[in-house]
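Chemist: Could you look at this predicted model? Sequence included:
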Amino acid sequence: MCGIVGAVAQRNVVPILLEGLRRLEYRGYDSAGLVVINNGLHRVRSIGRVASLAEAVKQQHVHGGLGIAHTRWATHGAPNEANAHPHVSHDLIAVVHNGIIENYEALRLHLRELGYVFTSETDTEVIAHLVHHYYKIKPDLLIATQQAVADLKGAFAIGVVATDAPQRLVCARRGSPLLIGLGIEENFIASDVSALLPVTQKMIYLEEGDIADIGLLAINIYDAAGQAVTRNVFVSEQSSEMSELGNYRHFMQKEIHEQPRALIDTLQDAVMGEQLSSAIFGFEAENVFAQIDAVAILACGTSFHAGSVAAYWLEAIAGIPCRAEVASEYRYRISVPNPRALVVTLSQSGETADTLAALSHAVSLGHEHTLSICNVPESALVRASKLRFLTRAGPEIGVASTKAFTTQLAALFLLTMVIAKQRGRLTSEDETKYIHALRALPAEVQRVLTLEPAIAQWAERFADKQHALFLGRGMHYPIAMEGALKLKEISYIHAEAYPAGELKHGPLALVDKDMPVVAIAPNDALLEKLKSNLQEVRARGGELYVFADFDTQIANSDGVHVLQVANNAGWLSPILHTIPLQLLSYHAALQKGTDVDKPRNLAKSVTVE
């Protein structure tokens, strides 16, 4: 979950590296560093944010035409300067790395026997020494990297430079994302397209096992077997400005307010007419959906919550059995495979390590029907799936996911409708009604966003709290889970979510005047049951914060705070009720003074197990 940038050019690459790191800082921000080759190897490292590194680079007047840089989320070793990347071997080889080397302890022991001295606790340092070891035998950076990579077990994306090869950058990927940016007599590497948008929009996405030898004028790519290959060049639809903060205080706030536009962009092709087509999921979708008799959704974190909502939709509307499962658990348990099930994987980045591994495991069990719902067109998850649907949320920089979540929900509702239609469970009247509801959704979300000032006032009451409880029923229970996750992620308030009916089975013991209880109260078939649950909270002195539909007849009173969110939106209600929970978490974090976009111990793109 680290960020890598590299560049080879006929100009000073240091500003390119620093700007790239700034744009990748969401991937890790424990430490940062860079190496530049210019009549020798010059390394600068710092603890904390990229701004600290930039200041150190300025003081040391570092410049050069070849360099690699890194922003770190600590795995092996504490976040200190000794463990910061790049790692260097004998002032000759420098390496940056994202991922985890699983056999690093055995390699470290072997390299020590060869006389290498380690100065860090990281697994990455073994890569630098391995490349150096092979480079001494044959001084060719590509060959040395290929031989070193063959010794590694685990997941990695690496960039490698050598002091005596001042116009050569070698990189490799296995299990972690890496791409090449193409310029005019200059080329680049990065973990994410956003890092390179200021210098190019032409990208090559490396495939699993690829190693690339990059110079000023030429790029040579080799597959895992060492054979020269050609990879497609893509032009990114993103712009440099899309990753800028603009007039917002934080990226999270910006991304919350971008949700109407993100939903329009995600839905527009699907709901332009009066009928849905299965082709929005791929040319083979109609044939695939005709063969399935169940759905299995695999995802992590926020994406798992989206999948959990979809399980309610798919069973109720499409009449097809569905289960949502945490990807990191699925691959490590003995399951009963159903080859006729559609396996749906959800990920914002498309590079989430556990989700990729879960998909691979499902395929190994005989699951041929696979669909990825993802925000990144050329990600590993999309490439590994038979069918795909792209959410067009645009770049999401804040670590706490917002617009990626709501666009995933929109995509999953489309999937529900298409499968229901294929199974003869969607009448033409309902199809038309749902399409119109989806078209109206962005405007409804925009109206909910107008509640921000009132929600900010609520958030003031959360600033001194240590715990919070979130309640929901039915398809809103996963939304309560998402609300609790958001609050704990960015405000560090411990929060739990429960189905409201489970209060009396344990959680009610925690309720007192110091634990705010947040409830989602749509006007649905479970409303009266929920009202009874809320009375249980008030009877124990609990303070209630209720996000309700307009017509729920829940009034403000002593200890009961109510905000009316929207008219009842039926099956789409979970999307609307997500928005105020995001705003509550954001403003609670502001009140507590935490780092909203970069919460402690977390990173955005979880590319390690």
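Modeler: Yes, it's here. Residues are numbered from 1 along each chain as shown.
Chemist: hey, let's count contacts and neighbours off CA atoms from now on
Modeler: Will do.
Chemist: If we ignore the residues flanking it in sequence, what's nearest Thr578?
Modeler: Nearest residue to Thr578, sequence neighbours excluded (Cα to Cα, 6 or more residues apart in numbering): Ile479, at 6.3 Å.
Chemist: wouldn't the one you found be in contact with His577 here?
Modeler: Yes: between Ile479 and His577 there is a contact under Cα atoms under 8 Å: 7.5 Å.
Chemist: which of the two has more neighbours?
Modeler: Ile479 (28 against 25; other Cα atoms under 10 Å).
Chemist: just checking, the more buried one is part of a helix?
Modeler: Yes: counting by DSSP: H, G, I helix; E, B strand; the rest coil, Ile479 is part of a helix.
Chemist: who's in contact with it?
Modeler: 305, 309, 472, 574, 577-578 (Cα atoms under 8 Å, 6 or more residues apart in numbering).
Chemist: Any chance you could list what contacts the helix or strand that contains Ala358?
Modeler: Using DSSP states H and E, Ala358 sits within helix 353-364. Residues from elsewhere that reach helix 353-364 (Cα under 8 Å, 6+ apart): 175-176, 298-300, 327-328, 330-331, 337, 343, 345-347, 350, 380-381, 606-609.
Chemist: what angle do the next helix or strand after it and helix 353-364 make?
Modeler: Of the helices and strands lying after helix 353-364 in sequence (DSSP H and E), the nearest is strand 370-374. Orientation of strand 370-374 against helix 353-364 (axes from the mean of the first three to the mean of the last three Cα atoms, to 10 degrees) gives an angle of 160 degrees.
Chemist: Below is structure B, check it against A:
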Amino acid sequence: MSRTLMWLEAASASKVVAEQLAQNGGVLAAIAAALAETPAPVVVTCARGSSDHAAGYLKFLLETRAGTLVASLPPSVASIYETLPRIGDGVCVAISQSGRSTDLLSTVEAMQRDKVRVIAMVNDADSPLAAMADFVVPLHAGVERSVAATKSYIATLFAGLHLTSVLAPATLPSSLLAALPQQLDQAWALDWTPLIDALADARGLYVIGRGAGLAVAAEAALKFKETCALHAEAFSAAEVRHGPMALFDADLPLLVFRQDDAAADSIDALVDIAVGQGCRVFVTGRARAGATALPVIDAPAIVQPLLQIQSFYRAANDLALRRGLDPDNPPLLRKVTVTV
């Protein structure tokens, strides 16, 4: 397949993660020290698009590993409705590639007026968002020219993982993070051709995840839309049972992001239902009767989402080309999206 910008940028994710490991230790230690002195009873995240999907992974990490409640704050609460929930000694994590979106900056300004501590996870360390934050966690993804965010998304997932490992080191050993650059390269080499073949002429699909995998399910659904002109809806493996599974039939493919954790049994049960309804189902990792298993890297469940979305990016690039599309230049979209 052609080496598009999307292909080249996604392939470099391992180098981005290695750079974060080498460069971000100091700022993460400073954040940990500040939170040890004044603990945060709640963390609010503020982001849009792929950055917001990455915020979902951070939410899962902080709630399950650090025991901290996390809520997503829509930027429009501050930018349009001109209000802000009171979070006291809480922390705002603002996530952005460009650090220039008007609504995000409005939220951070409101947080500053309320004396809320702000952590910016941002790719452009010279951006207005970085200048406003109390702590800046650079993503180190470098210039990303393809409209589809790939390496910067994985960089944001890793930034959340790295931060959580510093805040709750007993739950995330450093060896787990150190192994990721090599594992990302291995994940990039995996062959998901059966998925590409099945979706070459598809009109839509469900993308399913749960727990740590829900954030990458949402990201994959977005990439199907913007690079492949393929309508995809992301659902939790639990929430899809509350109505959406009524559409299960032979015309609805499913891509299921499965990790080997406490949610695995519920995901397997859902796969069995979908297969029984005639759906063509693709599952990352463990094979189920009637479903197609997509190869994955053997790694702890908490990092599997980073590796699985890396394999997905290569498949999405190739699927876009198979469908006669340019994944670098989706219609109506541009790299920096400014919302109010």
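Modeler: Ah, there it is. Everything numeric here is computed off the predicted structure, so don't read it as measured data.
Chemist: Ile297 of the second structure and Ala29 of the second structure, how far apart?
Modeler: Distance of Ile297 of the second structure to Ala29 of the second structure, computed by Cα to Cα, to the nearest Å: 30 Å.
Chemist: between those two, which one's more packed in?
Modeler: Ranked by neighbour count (other Cα under 10 Å), Ile297 of the second structure and Ala29 place Ile297 first, with 17 against 14.
Chemist: That one pairs with which position in the first structure?
Modeler: In the first structure, Ile297 of the second structure lines up with Ala566, judged by TM-score structural alignment.
Chemist: Now its match: closest residue in space that isn't a chain neighbour?
Modeler: Asp549 is the one closest to Ala566 of the first structure (Cα to Cα, 6+ apart), at 5.1 Å.
Chemist: now do Gln97 of the second structure
Modeler: Asn123 (4.7 Å).
Chemist: What's the separation between whatever residue of the first structure lines up with the one you found and Leu66 of the first structure?
Modeler: Using TM-score structural alignment, the partner of Asn123 of the second structure in the first structure is Asn375. Here Asn375 of the first structure is placed at a distance of 31 Å from Leu66 of the first structure (Cα to Cα).
Chemist: Who has more neighbours out of the two?
Modeler: Leu66 (32 against 25).
Chemist: what are the ranges of the strands in the stretch 301-450 of the first structure?
Modeler: 322-326, 341-347, 370-374, 387-390 (DSSP state E, counting those that start in this stretch).
Chemist: next helix or strand past the longest helix seen in the first structure?
Modeler: Counting residues, the longest helix in the first structure under DSSP state H turns out to be helix 428-449. Next helix or strand after helix 428-449 of the first structure toward the C-terminus (DSSP H and E): helix 452-460.
Chemist: what's downstream of that next one, the next helix or strand?
Modeler: Assignment by DSSP H and E places the next element after helix 452-460 of the first structure at strand 467-472.
Chemist: Burial check on the aligned partner of Gln348 of the first structure in the second structure, number of neighbours?
Modeler: Counting by TM-score structural alignment, Gln348 of the first structure corresponds to Gln97 in the second structure. For Gln97 of the second structure, the neighbour count with other Cα under 10 Å is 29.
Chemist: likewise Arg241 of the second structure?
Modeler: For Arg241 of the second structure, using other Cα under 10 Å, the count is 12.
Chemist: Alignment lookup: it to the first structure.
Modeler: So, by TM-score structural alignment, Arg241 of the second structure is matched to Lys504.
Chemist: List the buried residues of the helix holding Ala358 of the first structure.
Modeler: Under the neighbour-count criterion of 16 or more other Cα atoms under 10 Å, helix 353-364 of the first structure has 353-360, 362-363 buried.
Chemist: for stretch 163-178 of the second structure, same thing?
Modeler: 163-168, 172, 177.
Chemist: Tell me where the second structure has helices.
Modeler: 5-11, 13-23, 25-37, 49-61, 76-79, 102-113, 128-132, 151-167, 174-178, 180-188, 193-199, 214-228, 264-276, 304-322.
Chemist: can you list those helices in JSON lines and add distance to Leu247 of the second structure?
Modeler: Listed next are the helices of the second structure as JSON lines, based on distance: least, Cα to Cα, whole Å:
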{"stretch": "helix 5-11", "distance to Leu247 of the second structure": "32"}
{"stretch": "helix 13-23", "distance to Leu247 of the second structure": "36"}
{"stretch": "helix 25-37", "distance to Leu247 of the second structure": "45"}
{"stretch": "helix 49-61", "distance to Leu247 of the second structure": "25"}
{"stretch": "helix 76-79", "distance to Leu247 of the second structure": "33"}
{"stretch": "helix 102-113", "distance to Leu247 of the second structure": "36"}
{"stretch": "helix 128-132", "distance to Leu247 of the second structure": "42"}
{"stretch": "helix 151-167", "distance to Leu247 of the second structure": "30"}
{"stretch": "helix 174-178", "distance to Leu247 of the second structure": "39"}
{"stretch": "helix 180-188", "distance to Leu247 of the second structure": "32"}
{"stretch": "helix 193-199", "distance to Leu247 of the second structure": "18"}
{"stretch": "helix 214-228", "distance to Leu247 of the second structure": "17"}
{"stretch": "helix 264-276", "distance to Leu247 of the second structure": "10"}
{"stretch": "helix 304-322", "distance to Leu247 of the second structure": "24"}
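Chemist: if we can go back for a sec, please tell me how far the longest helix of the first structure is from the chain's geometric centre.
Modeler: On the basis of Cα atoms, centre = their mean, to the nearest Å, helix 428-449 of the first structure sits 26 Å off its chain's mean C-alpha point.
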